[in-house]
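Q: Return atomic coordinates for the entry below.
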Amino acid sequence: MTSRVLDGGLATHLETLGADLSDELWSARLLLEDPGLIRQVHSDYFAAGAEVATTASYQASLEGFTRRGLSVGEAEALIRKAVSLAVEARDTHGSGLVAASVGPYGAYLANGAEYTGDYDLDEDGLVAWHRPRWEILATSGADLLAVETVPSVVELRAVARLLQESPGTRAWVAVSCRDDGHLNDGTPIDEAAKLFADLPQVVAFGVNCTAPRFVPGLLERLSGKPAVAYPNSGERWDAAARRWEGLADPVEYGEAAAAWGAGYVGGCCRTTPEHIRQVRAHLPG
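A: Below you'll find the model as predicted:
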């Protein structure tokens, strides 16, 4: 099967280029302060062999920006800017797709809830929270949405409802998982995938922001739609010490990625252009 190569960690490469992301807006802050650096990251990933640029809208939200004193109109413009920066890099490169990142509610909370699904909103509340940004990104000029790092079945149900409201919007859906069979909230991944089985605009379902050692077992439990897989590098986050531990070799990552058999494959946290270069090198063709 031919795989489409995604990019790697946006924030990771921004930090490599000198960006300070110690802020609740994370990489989205640079949409305001240094958009050119975001465009450079997209360009670097295309040069490394990526065929898809994932936008810097993961942590961008109307609430997050207006809390900083921006108007709603200014916040909407910044979210659209995340897409235009990726489009500019793609057009300069000459080929590729732009996937507008739709981060989970937990990313807005900035308290680690995207790794637990421990939310203060129910399904209806999550639909209402996601809808404004969803509508902006769905009409932003991106080729598709990247709904990613979803930790719970409740949030997945909200996403499914939004997709049903917008049947012309293409998307992939990726969940964050605690082991080789379950989302972070404990839902079996095969049960979660059933929510999207009958939605034709969902081009792939799979996993991201998860330890790569869990990917083979997770993908074995999926059937039907093509899989998407872009886990973390293999390093482990020590929440108490607030640092990454361990090492992940890009060559080993590329070898592992080639064996996953996913239709869309790339990297998430702590992966770099070199990881994507190695993914490209190890994939057939």
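
Q: When you work out contacts or count neighbours from here on, use the C-alpha atoms and nothing else.
A: OK.

Q: hmm, who's touching the helix ranked longest in the chain?
A: Ordering each helix of the chain by length in residues (DSSP state H) puts helix 72-93 first. With Cα atoms under 8 Å, 6 or more residues apart in numbering as the test, helix 72-93 has contacts from 31-32, 35-36, 38-40, 42-43, 46-47, 53-57, 60-62, 65-66, 96-98, 100, 133, 136-137, 140-142.

Q: Pull out the buried positions in that helix.
A: Buried residues in helix 72-93, defined by neighbour count with 16 or more other Cα atoms under 10 Å: 75-76, 78-87, 89-90.

Q: What about the contacts of helix 72-93, which are in helices?
A: Residues of the contacts of helix 72-93 located in helices (DSSP H): 31-32, 35-36, 38-40, 42-43, 46-47, 62, 65-66, 133, 136-137.

Q: re the thing from before, what's the angle between the longest helix of the chain and helix 35-48?
A: Helix 72-93 runs at 30 degrees relative to helix 35-48, counting by axes from the mean of the first three to the mean of the last three Cα atoms, to 10 degrees.

Q: for helix 72-93, the distance to its chain's centre please.
A: Remark: helix 72-93 is offset 16 Å from the chain centroid, using Cα atoms, centre = their mean, to the nearest Å.

Q: again, but for stretch 240-251
A: Centre-to-centre, stretch 240-251 and its host chain are 19 Å apart (Cα atoms, centre = their mean).

Q: and if you look at stretch 179-186?
A: Its chain's C-alpha centre and that of stretch 179-186 lie 18 Å apart, by Cα atoms, centre = their mean.

Q: buried stuff in that stretch?
A: Neighbour counts over stretch 179-186 (16+ other Cα under 10 Å) mark Asp179, Asp180, Gly181, His182, Leu183, Asn184, Asp185, Gly186 as buried.

Q: now do the same end-to-end measure for it.
A: Using Cα to Cα, to the nearest Å, one end of stretch 179-186 lies 9 Å from the other.

Q: which residues touch it?
A: Stretch 179-186 is contacted from outside by 115-118, 151-153, 175-178, 188-189, 213-218, 221, using Cα under 8 Å, 6+ apart.

Q: List buried members of those residues by neighbour count.
A: Among those, those buried by neighbour count (16+ other Cα under 10 Å) are 115-117, 151-153, 175-178, 188-189, 214-216, 218.

Q: Now the second one, please; I'll put the structures next to each other:
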Amino acid sequence: MKPDLRKAMADQVLIGDGAMGTFLYQKGFPVGISYEELNLTAPEVIRDVHKQYMKAGSDVLESNTFSANYDKLSKYGLEGKVEEINRAGVRIAREAAGPQGYVVGAVGSIRGGKRNNISSEELKRHFEQQIHAQLTEGVDGLLLETFYDVEEMLIALSLVRKNSELPVIAQFAVEDIARTLDGYTMADAFRIVKQAGADVFGFNCRTGPNGLARALETLQHVRSLPASVYPNAGIADYVDGEYRYGASPEYFGQMALRFADMGARLIGGCCGTTPEHIAQISAALQGYQPMPLPVLEEAEERIVIQEKQEPASKQPGGEPTLVDLVRERHTVIVELDPPRDLDISKFMKGAEALKRAGADALTLADNSLAVTRMSNMALGHLVQSQVGLRPLIHIACRDRNLIGTQSHMMGFDALGIDHVLAVTGDPAKFGDLPGASSVYDLTSFEIIRMIKQLNEGVAFSGKPLKQKAGFVVGAAFNPNVKHLDKAVQRLEKKIASGADYIMTQPVYDAELIVRMKEATKHLDIPIFVGVMPLASGRNAEYLHNEVPGIQLSEQVRSRMAGLEGEEGRAMGVQIAMELLTTAVEHFNGIYLMTPFMFYDMTVQLTQYVWELSGRSLSPLSH
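A: You can find the predicted model right below:
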């Protein structure tokens, strides 16, 4: 009779299996299907993979259930088969393992590295359903794998411990620096997970053997549990439409000895590994006698994050932020769209004119309406360095994935551009390149949280940065809705995510400005009221009928009807002045939007704000 899995790992190094998903992909099963559904539709295929790993030397098989949870299966219309797929996955693995092999139920991360894309309550429901099905079918233990943050791991682990005393293997997906996405060092994560009841602590996926070895090294002074490692077969390459992994089986055999010497008691493979990799691991560890595991934990040496040094371009003491200014006096932000071609001369003239008019900042949209424009990062830097006007840059979720977004933010930090506005971004299919992809790795709530995380000296990946950023992050607010109270509730969530100030969509109703003041008076961050002068009657009708988030009153549309050219712009400025009269009375923050590069209109309106507020200034005094 085989020993309990805990005792087996205490006495020897067990060999795990290799990849299931990428192995099936190599066998011709395409990306885009549920590999877990094959437990029902092609059980003989899954059984054959398991048997190949057993023949190669595996002691422990994972059930083919990594993504067999409600959330992941719902993408294939299989949410009603969670229990059936999980139980079949365990049953097939048990048949292949035979009487001497161990079967662990595979439970993968549901968030998959995306921060807060699913609530804790939903995670609990989905994990409990999957874990219950596997326990019911009868497993030797549970393998919680490819988790990116401690919070999600604790949810899954607590549900296992609530229902079972079986062994639990807790594996994180980390880079070699070994931090979770929520910022925990592996030493801290180890202590937390051990206290919560894990029997084995380890790593899988995201990197190859060398990266996981470096991660394992960070635990050498605290580890008192067996370790598990399931590395990828190196870094994937994408060649001729296929993913290929380069780490050889022989290399895996060499690294297996290194892992065992570092305290690993369960060694297998993740993405890109095959039965050949497992055979080399098994051969390398034949007859290996592990050293006893340490008993005591030692204190962890903490990583100290340096405070950010002030950019040399700042004045001694630091220039006040827009949030500081608007709490003291009326403050004007003016939007000037980057050009759609390579000529920036008119844009720069507009920026200079607005600087002379006393604008406190120039804000630049991020390919608004999904129309391709010049980089607002490049133009923002030119405005800052050549004009001396503070840039406030929009960051859209649409155009960049997590990698690109953090890289973009790091570039802003290097340039000393510290004021940003986080927006979702209009879908690409409605812009000038409708074949482009809309990324949306992040929601507007998540991008605010992630940018503020940089201010804590922590990268999106959870890695510590050598210094802290100093971003002041704004959020967008659309008051042009039927139920203003619901819009304010959404706004409150953005503030809870870390927004420092709010910029509204353009408002064309003075009564709405008053109602907006009443509805937001309980908020403790400043609001910049959006006012965009209309350029013509056609412009008014286009904005009202076709642009999301903009709604004109019937009175405004009537006054603009039929007006074009200078006559239309004059009426647009007059209407904007009337709106500003109300806005300045109720809000310190004013956000002016320049239509069609007619910056003379927003220069005139900026000057009008100063007249209303009683603020006199020389062109260079601000």
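
Q: Which of the buried ones among the contacts of stretch 179-186 of structure 1 fall in helices?
A: Val153, Ile189, Val215, Pro216, Leu218.

Q: tell me the contacts of the second one?
A: Under the criterion of Cα under 8 Å, 6+ apart, the neighbours of Ile189 of structure 1 are Gly181, His182, Leu183, Leu218, Arg221, Leu222.

Q: a markdown table for those residues, including distance to Pro200 of structure 1 and secondary structure?
A: What follows is those, written out as a markdown table (distance: Cα to Cα, whole Å; DSSP: H, G, I helix; E, B strand; the rest coil):
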| residue | distance to Pro200 of structure 1 | secondary structure |
| --- | --- | --- |
| Gly181 | 24 | coil |
| His182 | 24 | strand |
| Leu183 | 23 | strand |
| Leu218 | 22 | helix |
| Arg221 | 20 | coil |
| Leu222 | 16 | coil |
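
Q: Looking at these, which is nearest Glu252 of structure 1?
A: Nearest to Glu252 of structure 1 among these, counting by Cα to Cα, is Leu218 at 19.3 Å.

Q: Contact partners for the aligned partner of that closest one in structure 2?
A: Counting by TM-score structural alignment, Leu218 of structure 1 corresponds to Ala215 in structure 2. Counting by Cα under 8 Å, 6+ apart, Ala215 of structure 2 makes contact with Val174, Glu175, Asp176, Ile177, Ala178, Met186, Phe203.

Q: For the buried residues of stretch 179-186 of structure 1, which two are the farthest from each other?
A: The largest separation in those, counting by Cα to Cα, is between Asp180 and Asp185 at 13.1 Å.

Q: what residues are up against the equivalent of Glu250 of structure 2 over in structure 1?
A: With TM-score structural alignment as the criterion, the equivalent of Glu250 of structure 2 in structure 1 is Val251. Val251 of structure 1 is in contact with His275, Gln278, Val279, counting by Cα under 8 Å, 6+ apart.

Q: Just give the nearest non-adjacent residue to the first one, would you?
A: When you say that, I think you mean His275 of structure 1. Nearest in space to His275 of structure 1, with sequence neighbours left out and distances taken as Cα to Cα, 6 or more residues apart in numbering, is Pro250 at 4.5 Å.

Q: thought the one you found was touching Arg270?
A: No. Under the criterion of Cα atoms under 8 Å, Pro250 of structure 1 makes no contact with Arg270, lying 10.5 Å away.

Q: that older thread, need the buried residues of helix 72-93 of structure 1 in CSV with distance to Leu162 of structure 1, can you?
A: As requested, those are exported to CSV (distance: Cα to Cα, whole Å):
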residue, distance to Leu162 of structure 1
Ala75, 21
Glu76, 19
Leu78, 22
Ile79, 18
Arg80, 19
Lys81, 22
Ala82, 21
Val83, 20
Ser84, 23
Leu85, 25
Ala86, 24
Val87, 24
Ala89, 29
Arg90, 27
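
Q: how about the longest helix seen in structure 2, aligned to which bit of structure 1?
A: Longest helix in structure 2 by number of residues (criterion: DSSP H): helix 565-586. Across structure 1, nothing matches helix 565-586 of structure 2 (TM-score structural alignment).

Q: Which secondary structure elements does the helix or strand following that helix sit against?
A: Where DSSP states H and E defines the elements, the next helix or strand beyond helix 565-586 of structure 2 is strand 589-593. Counting contacts by 3 or more Cα pairs under 8 Å, 6 or more residues apart in numbering; DSSP states H and E, strand 589-593 of structure 2 is packed against strand 331-335, strand 501-506, strand 527-531, helix 599-613.

Q: Run the chain-centre distance for strand 589-593 of structure 2.
A: Counting by Cα atoms, centre = their mean, strand 589-593 of structure 2 is centred 29 Å from the centre of its parent chain.

Q: So for that strand, what gets flagged as buried?
A: Gly589, Ile590, Tyr591, Leu592, Met593.

Q: can I get those residues in a markdown table with distance to Leu24 of structure 2?
A: Converted to a markdown table, the buried residues of strand 589-593 of structure 2 look like this (distance: Cα to Cα, whole Å):
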| residue | distance to Leu24 of structure 2 |
| --- | --- |
| Gly589 | 58 |
| Ile590 | 58 |
| Tyr591 | 55 |
| Leu592 | 56 |
| Met593 | 54 |
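
Q: Which one of the residues you listed is nearest to Ser109 of structure 2?
A: Out of the buried residues of strand 589-593 of structure 2, the member with the shortest distance to Ser109 of structure 2 (by Cα to Cα) is Tyr591, at 42.4 Å.

Q: got a list of what the nearest residue to Pro212 of structure 1 once chain neighbours are set aside touches?
A: Setting aside the residues directly before and after it, Pro212 of structure 1 is nearest to Pro231 in space (Cα to Cα, 6+ apart), at 5.4 Å. By Cα under 8 Å, 6+ apart, the contact list for Pro231 of structure 1 reads Val207, Asn208, Cys209, Thr210, Ala211, Pro212, Val215, Gly266, Gly267, Cys268, Cys269.

Q: To what extent is Trp237 of structure 1 buried, counted in neighbours?
A: For Trp237 of structure 1, the tally of surrounding residues (other Cα atoms under 10 Å) stands at 12.

Q: correct me, but it touches Arg243?
A: Yes. With contact defined as Cα under 8 Å, Trp237 of structure 1 reaches Arg243; the gap is 5.8 Å.

Q: Please say which position in structure 1 Thr331 of structure 2 maps to.
A: Checking TM-score structural alignment: Thr331 of structure 2 goes with nothing.

Q: Run a quick neighbour tally on Thr331 of structure 2.
A: Thr331 of structure 2: 26 surrounding residues under other Cα under 10 Å.
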